[in-house]
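In: coords below, sequence missing:
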């Protein structure tokens, strides 16, 4: 594991370019095994999750190479094999191999996925979708075995009981090669779903309705890549840098963004009194000094993203008065609170109401803290930049799982930050 060491007090300035969307990439890589040709992705973020997914591909005899944002995947010699448990358990998005393997082989056997511990995230809606398409699902220890039987995958009517990005994408991956017509109702609407569907449709899939709550899929027999797929910019990375720049910047331009994907987040920054300069594919954050307190409530897209409630927290420490956060998606996503409090932050969590109360804090002081998961680590990283003295973040690999070339980007913004291998 790595430690991140931050020497605070260096205000940020300059330009930063956002990488490809993590939440697209971790679905697109499993989706690539559905192709009957080699596949190429551009704008792939250099994050640990990508490298772990490449390990899983290798176990299936799927070759891949990754350099300078370009990822090549060749699934033409794919074989059915046991997937490496360690890599599966390192990231939750490995569950997308369930839908992809069903589409490719009509059978999937996979360990229960791992990833961030941010409270209950059941996969019952995924299973419900697979069973609607005629699959039999059996749990064997910590393995899930999904089979399709003699008829193979069948098109079906699927209604998701809750809006789930993961279940929506997994159902699409299975249905794209199913026989007949599939309709997914109460589907999630995230931009990353549109990105995955764009990739599949460009290979010959027949999918309509991505970005709405009803997605219709006509199964096809073959998918063939003819063009490089360019991954959309990461709206969560962009939001993290927006928060960072507003909290401790002297003027920062954030490039390669799609502002429309950040409307709910941008609205909250404006509500705080931050004067953003929004262009077609960039946002400039001027030095800001006076902030109003706000109320944040996370919701499914296009609402305020749960992945951004922790990154906005250090900014809220600078607001005049108390701000509140209610996470309706993952109410237990609170690992950052006690760590920020070690730095002097005035934050508390009211369990009865599920509300995080963030009070104005004059000063943060460097401390030794731990990144419990990706977005908690991002929150702590921003606080470390704002703090007096040195902050050491243990378990920094969690940050590396979700933030592209983070050390280089922060250094280019004049932060003093480094990664040190923790041999203990």
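Out: Looks like it arrived, so ask away. Everything numeric in this text was worked out from a predicted model, so none of it was measured.
In: going forward, measure contacts and count neighbours with C-alpha atoms only.
Out: Noted.
In: ok, which stretches of the stretch 301-424 of the chain are helices?
Out: Here the stretch 301-424 of the chain has its helices, by DSSP state H, counting those that start in this stretch, at 309-316, 335-342, 374-386, 397-400, 406-412.
In: dropping in the other structure now:
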């Protein structure tokens, strides 16, 4: 199994290209099931989760062609996928495929909308809390679907097709909003989704669906209205840049010191996180090519942060901020309000010598002058990269094990960091 070896102490200087957003690419690929014409997606990141979803869609009869490199392509430019669901030959998504990636459960929405039936395995357990699918099921039932759960599968039928409805989510849910949005595009009549998630990835998916002929208004606000249409067509769409990857590298620069241009990043996608970085002592400068982040000489100042749905501070950057605060001058508090059990990285950060105290959903981090390298283990997709950030400043050698978690969400992490002066390498086997 691959590992990442880091020797800490180097500042980061240079340019890091930001990849396409995983959290937009996955639902965009799934949206390809809504039409019998070809959907072309540009700037799709090369990630384990993307490859896994290609296998899942292939099981339904979807042909996916990955366009090869073109003259002048940069090595980090995302891939172009041609997704053709002309003939859906199977409306079942089996456990062995769905259990590997929770987002694959979302195929239930386009299958039900277009084929009027679906049989999708309930997703497997997840390291960060329960993340139930009850809100997704509620949304589909509101649209007229008949759902039963049998042998670990959700069996959904809509013999006459889905019908527009009012869907009011009891709590903000990104996955629920994606599912409701996709299902409603082909439903008869008007659907109004209230307490909808406002994340930029929702907006990106809605933009693509509108290009395909959907009639969606209000994406990016808490109320989304969808006028159902009889058919969607193909289109070409570019995946927006990954705000979590942007924030991760910005925190790494703040941690190590140095000066890095995050090429292709869009500041409005993560303003709350950038504001926290400035508060912590980093210099953040938006420019025509993205965002420049620097920290030269100034120490890291402690901050108090609570995670919140967009436009608040993202839960997916909570672990990275915690790594940054381990060397701040003073005490910081980070409160996790989105997912329970999302502090598994705390024990691993403690192996570096970090001083972190947990009290319910709040972590108190007492900054320490230095961290020391250690063997650590990646625990989940986003938290794992906090160990890399800590390793970049820790004295001596850090070995990060179980890095398949990192490969799910970060494209060529070690290559991007080493190009800016980090001593980091992947060790295979």
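Out: The structure has been received and is ready for your questions. Here the structure is a predicted model, which is why all the values come from computation and not from measurement.
In: report the TM-score for the pair.
Out: The TM-score (TM-score structural alignment, normalised by the length of structure 1) is 0.95; 418 aligned residues with a CA RMSD of 1.4 Å.
In: picking up where we left off before, show me the one of the helices of the stretch 301-424 of structure 1 that comes nearest residue 159 of structure 1.
Out: Counting by CA to CA, residue 159 of structure 1 lies closest to helix 309-316 out of those; the figure is 28.4 Å.
In: chain neighbours aside, what residue packs nearest to the aligned partner of residue 106 of structure 1 in structure 2?
Out: When structure 2 is aligned by TM-score structural alignment, residue 106 of structure 1 is paired with residue 116. In space, and not counting its chain neighbours, residue 116 of structure 2 is closest to residue 158: 4.8 Å by CA to CA, 6 or more residues apart in numbering.
In: and the one you found, how many neighbours does it have?
Out: 21 (other CA atoms under 10 Å).
In: go on, the one 5 residues further on?
Out: Counted by other CA under 10 Å, the residues lying close to residue 163 of structure 2 total 22.
In: OK, contacts around it?
Out: Listed by CA atoms under 8 Å, 6 or more residues apart in numbering, the contact partners of residue 163 of structure 2 are 143, 144, 184, 187, 188, 189, 190.
In: among the residues you listed, which ones are buried?
Out: Neighbour-count burial (16 or more other CA atoms under 10 Å) is assigned, among these, to 143, 144, 184, 187, 188, 190.
In: ok, which pair from those residues is furthest apart?
Out: 144 and 190, at 12.8 Å, using CA to CA across those.
In: circling back to that earlier point, the match of residue 106 of structure 1 reaches residue 160, doesn't it?
Out: Yes. When contacts are counted by CA atoms under 8 Å, residue 116 of structure 2 is listed as touching residue 160 (7.4 Å).
In: could you give the secondary structure assignment for the most far-flung residue of structure 2 relative to its centre?
Out: When distances are taken from the C-alpha mean of structure 2, residue 160 lies farthest, 34.5 Å away, according to CA atoms, centre = their mean. Under DSSP: H, G, I helix; E, B strand; the rest coil, residue 160 of structure 2 falls in the coil class.
In: how about it, what does it touch?
Out: Shown here is residue 160 of structure 2, whose contacts under the criterion CA under 8 Å, 6+ apart are residue 116.
In: so for residue 29 of structure 1, which of the helices of the stretch 301-424 of structure 1 sits nearest?
Out: Residue 29 of structure 1 sits nearest to helix 397-400 of all those, at 18.1 Å, using CA to CA.
In: from the rest of the structure, what touches that closest one?
Out: 1-3, 47-48, 371-375, 377-378, 406.
In: could you tell me where that helix falls in structure 2?
Out: Per the alignment by TM-score structural alignment, helix 397-400 of structure 1 matches residues 404-407 in structure 2.
In: rewinding a little: what do we get in structure 1 for the residue farthest from the centre of structure 2?
Out: So residue 160 of structure 2 corresponds to residue 151, using TM-score structural alignment.
In: swap in residue 188 of structure 2?
Out: Aligned partner of residue 188 of structure 2 by TM-score structural alignment: residue 179.
In: tell me who's in contact with its match.
Out: Applying CA under 8 Å, 6+ apart, the residues contacting residue 179 of structure 1 are 152, 153, 154, 155, 218, 219, 220.
In: now the third one: how far from residue 179 of structure 1?
Out: For residue 154 of structure 1, the distance to residue 179 of structure 1 under the criterion CA to CA, to the nearest Å works out to 5 Å.
In: the second one too?
Out: Computed as CA to CA, the residue 153 of structure 1 to residue 179 of structure 1 distance reads 6 Å.
In: ok, average deviation of the helix or strand containing residue 109 of structure 2 from structure 1?
Out: Secondary structure from DSSP states H and E places residue 109 of structure 2 in helix 108-115. For helix 108-115 of structure 2, the mean deviation from structure 1 after alignment is 1.3 Å (mean CA distance after the TM-score superposition for structure 1).
In: tell me how far whichever helix or strand comes after that helix lies from the chain's centre.
Out: The element immediately downstream of helix 108-115 of structure 2 (helix or strand, assigned by DSSP H and E) is strand 117-121. Distance of strand 117-121 of structure 2 from the chain centroid (CA atoms, centre = their mean, to the nearest Å) equals 24 Å.
In: equivalent range in structure 1 for the helix or strand just after strand 117-121 of structure 2?
Out: Downstream of strand 117-121 of structure 2, the next assigned helix or strand under DSSP H and E is helix 134-142. Taken onto structure 1 by TM-score structural alignment, helix 134-142 of structure 2 occupies residues 124-132 there.
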